[in-house]
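J.: what follows is a predicted protein model with its sequence.
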Amino acid sequence: MRVRRMLTKTTNTTMTLLMLGVAATPALLGVSASPAVADSSPSASPSGDGGAPTEAGTSFRTATEIEQGQQATASGSTGDYLYWSFPADAGQRPTVKATVKLPDPSTRNAAETWQIDVYDGLRRRQACQYGAQTRTAARDAAFATLSCTLRTVRAWSDTWANDPLPGTYYIRLTATGLGSSDLGLPVSTEVKVDSKDIGGAAAVDGSLAKPLVPGIATSAEQSDSDSDSTTAALSSLEPDDGWASGWWSDRWVWTAIGGILAALAGIGGYALTRGSGRPSRMPPGA
């Protein structure tokens, strides 16, 4: 009878510990949700001039800066190269969408093919994971819609790889294969960049010393007069919490939860086996 009571007591203790562990899991998840939200994509608030950009650059060096979530507009001509730039941090999967309002059909002689390309801070062309990167619009079409979803930005990568890394990204929009009679026709464009936070699934063990922002590591040497050094950064936009803000990921949470559950299971197993393995102290014939 004493052994039976002991087994019943240890079983109840084990069940209580397991229930406490399960009850603690939502609380841990609630704690982890706050940093994940804080490390989301850069702010979509309007730029310093009071609104979204209304023009595009004509080269990498003159690319118009846009923040994620902003809808930038620009007017141009068929045959022009239109450039924008935006920041992307580790753990984000950017999606670039562009809409082109085509010239009046009566002024066009053939169909038009539009293409959107995305380059990183080293001007390496990044492959689209999915999306209509190239779109051919019929002669009577009024709009052409393109999209490009990049691979998830990694915090670190091998030097020989072409993985997306934190830093500035460039968008280039242009029409290809135009005849001479279709060059120079007026068009208007809309471009927007959004990101999905992938979280711990994309976390890697490593980080860059500096984000791939052109010019961020170029600084003037201090003169003998102890003047302050200057940094020649060609892009001024960055995530709200700074670069490499995605150091926190839900991998930390699930690792902690797994450790707690494993410890509780070990305690429960020990409590069960300890009671059943002890010899009875009752005298013979009792």
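T.: Thanks, I have the structure now. Numbers count the residues shown, from 1 in each chain.

J.: from here on, just use CA atoms for contacts and neighbour counts.
T.: Fine.

J.: am I right that residue 9 sits in a helix?
T.: Yes. Under DSSP: H, G, I helix; E, B strand; the rest coil, residue 9 falls within a helix.

J.: three-state assignment of residue 85?
T.: Residue 85 is classified as strand under three-state DSSP.

J.: what separation do you get for it and residue 234?
T.: Residue 85 sits 11 Å away from residue 234, taking CA to CA, to the nearest Å as the criterion.

J.: which one's more surrounded, those two?
T.: Per other CA atoms under 10 Å, whichever of residue 85 and residue 234 has more neighbours is residue 85, with 28 against 16.

J.: tell me the contacts of the closest residue to the more buried one other than its chain neighbours?
T.: Once flanking residues are discounted, residue 85 sits nearest to residue 170: 4.3 Å by CA to CA, 6 or more residues apart in numbering. Residue 170 is in contact with 60, 63, 83, 84, 85, 86, 118, 119, 120, 121, 123, counting by CA atoms under 8 Å, 6 or more residues apart in numbering.

J.: export these to CSV and append columns for distance to residue 11.
T.: Listed next are the contacts of residue 170 as CSV, based on distance: CA to CA, whole Å:
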residue, distance to residue 11
60, 68
63, 67
83, 67
84, 64
85, 62
86, 58
118, 60
119, 61
120, 58
121, 60
123, 63
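
J.: next, the one to line up against it:
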Amino acid sequence: MRITRVLSAALLAVGVAAGPAVADSSPSPSASSDSDAPTQAGTSFRTATEIDQGQQATASGSTGDYLYWSFPADAGQRPDVRATVKLPDSHAAQTWQLDVYDGLRRRQACQYGAQTRTAAQGTASVELACVMRTVRAWSEPWANDPLPGTYYIRLTVVDLTSADLGQPVSAELKVGSKDIGGAAAVDGSLAKPLVPGIAVRSESDEDSSSSTKSAVLSSIEPDDGWSSGWWTDRWVWTGIGGVLAALAGIGGYALTRGHGRPRRVPPGA
């Protein structure tokens, strides 16, 4: 009975500990409402419009323009970028493309999604999508793995007739992500996220090398800050495995130790 009570209490503790780990694997909620969502896009990496995950941004432009947005992505997240381009009433066939770059301006591959699509003549809109690879907390310097930091989105037309150049278009963009959890954990973390910055001098101290100011090109970050992969649910499952191993050892000992020394039978009995 004692072994049964111990096993029951341990299994109950395991269930309570596993609860937060299961909850962490659910998709992350929207970062903010659409009431303060941006209504314009940048025209370069330096002027990219900052958006939070969960916001639906809109922008107006002309065919041939480059539209840029930026958003933060942390370790363990798998970003999902989706864009809809509304085209003019009359136009020839044209091809649109959605590209994602990291904080080092390296183009990131999409796991799946229609990153490039061609809108047939007279089509009202075209939808694009890019589901990125899971952001890693650390990677080799030579690798092109997505790392925590700022990501840039570039939306533009890559093939159209000269007659359609400059026609007005509008775009809708939304970035979401799924928290992959401990399955994507790695042994390491970045010292700082890849958020581009630049050092500038004030005009009055132009000749003084000791007076510099730091201007960050991207000020957005996740609501709960940059985790850099210091905690994952892998810690929980490792602890659960240790508890189950200890219980298996206790149960095995209880089943094999016997019930004391056998009683000696006197001779001639």
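T.: Ah, there it is. Everything numeric here is computed off the predicted structure, so don't read it as measured data.

J.: host element of the residue nearest to residue 85 of the first structure?
T.: Secondary structure from DSSP states H and E places residue 170 of the first structure in strand 167-176.

J.: residue range for the helix or strand that that strand is followed by in the second structure?
T.: Going down the chain from strand 167-176 of the first structure, the next helix or strand is strand 186-197, by DSSP H and E. Counting by TM-score structural alignment, strand 186-197 of the first structure falls onto residues 168-179 of the second structure.

J.: residues in contact with that stretch?
T.: Contacts for stretch 168-179 of the second structure (CA under 8 Å, 6+ apart): 24-28, 30, 52-63, 71, 76-88.

J.: so who does the aligned residue in the first structure for residue 243 of the second structure touch?
T.: Residue pairing (TM-score structural alignment): residue 243 of the second structure is matched to residue 260 of the first structure. By CA under 8 Å, 6+ apart, the residues touching residue 260 of the first structure are residue 21.

J.: ranges for the helices of the stretch 1-150 of the second structure?
T.: 2-24 (DSSP state H, counting those that start in this stretch).

J.: just the strands in the stretch 101-250 of the first structure please.
T.: 112-119, 125-126, 128-130, 134-137, 143-150, 167-176, 186-197 (DSSP state E, counting those that start in this stretch).

J.: reformat those strands as TSV; add distance to residue 214 of the first structure.
T.: Formatted as TSV, these follow (distance: least, CA to CA, whole Å):
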stretch	distance to residue 214 of the first structure
strand 112-119	12
strand 125-126	15
strand 128-130	22
strand 134-137	27
strand 143-150	20
strand 167-176	8
strand 186-197	20
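
J.: and those strands: which comes nearest residue 243 of the first structure?
T.: strand 167-176 (7.9 Å; CA to CA).

J.: what's the spacing between the residue nearest to residue 85 of the first structure and residue 147 of the first structure?
T.: 14 Å.

J.: again, but for residue 223 of the first structure
T.: 48 Å.

J.: higher neighbour count, those two?
T.: residue 147 (23 against 9).

J.: which residues does the aligned partner of that one in the second structure contact?
T.: Under the alignment (TM-score structural alignment), residue 147 of the first structure pairs with residue 129 of the second structure. Neighbouring residues of residue 129 of the second structure by CA under 8 Å, 6+ apart: 80, 81, 82, 83, 98, 113, 114, 115.

J.: do that again at 10 Å, thanks
T.: 80-84, 97-99, 110, 112-117, 173-175 (CA atoms under 10 Å, 6 or more residues apart in numbering).

J.: looking at the first structure, which of those residues hold up?
T.: When you map the contacts of residue 129 of the second structure onto the first structure and apply both residues aligned by TM-score structural alignment, their matches' CA atoms under 10 Å, the shared contacts are 80-84, 97-99, 110, 112-117, 173-175.

J.: now the match of strand 186-197 of the first structure on the first structure. Mean distance?
T.: Taken over the aligned residues, the distance from stretch 168-179 of the second structure to the first structure averages 0.2 Å (mean CA distance after the TM-score superposition for the first structure).

J.: which parts of that stretch are buried?
T.: Neighbour counts using 16 or more other CA atoms under 10 Å place 169, 170, 171, 172, 173, 174, 175, 176, 177, 178, 179 of stretch 168-179 of the second structure among the buried residues.

J.: and stretch 119-134 of the first structure, by the same measure?
T.: Applying 16+ other CA under 10 Å to stretch 119-134 of the first structure flags 119, 120, 121, 125, 126, 127, 128, 133, 134 as buried.

J.: matching residues in the second structure for that stretch?
T.: Using TM-score structural alignment, stretch 119-134 of the first structure pairs with 101-116 in the second structure.

J.: regarding that stretch, how distant is the last residue from the first?
T.: 15 Å.

J.: centre of the chain to that stretch, how far?
T.: 13 Å (CA atoms, centre = their mean, to the nearest Å).

J.: repeat that for stretch 215-234 of the first structure.
T.: The answer for stretch 215-234 of the first structure is 31 Å, by CA atoms, centre = their mean.

J.: just stretch 75-88 of the first structure next, same as before
T.: Per CA atoms, centre = their mean, the centroid offset for stretch 75-88 of the first structure relative to its chain is 22 Å.

J.: cool, stretch 173-182 of the second structure as well?
T.: 5 Å.

J.: check stretch 132-146 of the second structure too.
T.: That offset, for stretch 132-146 of the second structure, works out to 11 Å (CA atoms, centre = their mean).

J.: endpoints of that stretch, how far apart?
T.: Stretch 132-146 of the second structure stretches 8 Å from its first residue to its last (CA to CA).

J.: may I see the buried residues of it?
T.: 132, 133, 134, 135, 136, 137, 138, 139, 145, 146.

J.: who's in contact with the closest residue to the third one other than its chain neighbours?
T.: Spelled out, that is residue 134 of the second structure. Sequence neighbours aside, residue 78 is the residue nearest to residue 134 of the second structure in space, at 4.3 Å (criterion: CA to CA, 6+ apart). Contacts for residue 78 of the second structure (CA under 10 Å, 6+ apart) come out as 27, 111, 131-136, 146, 176-180, 184.
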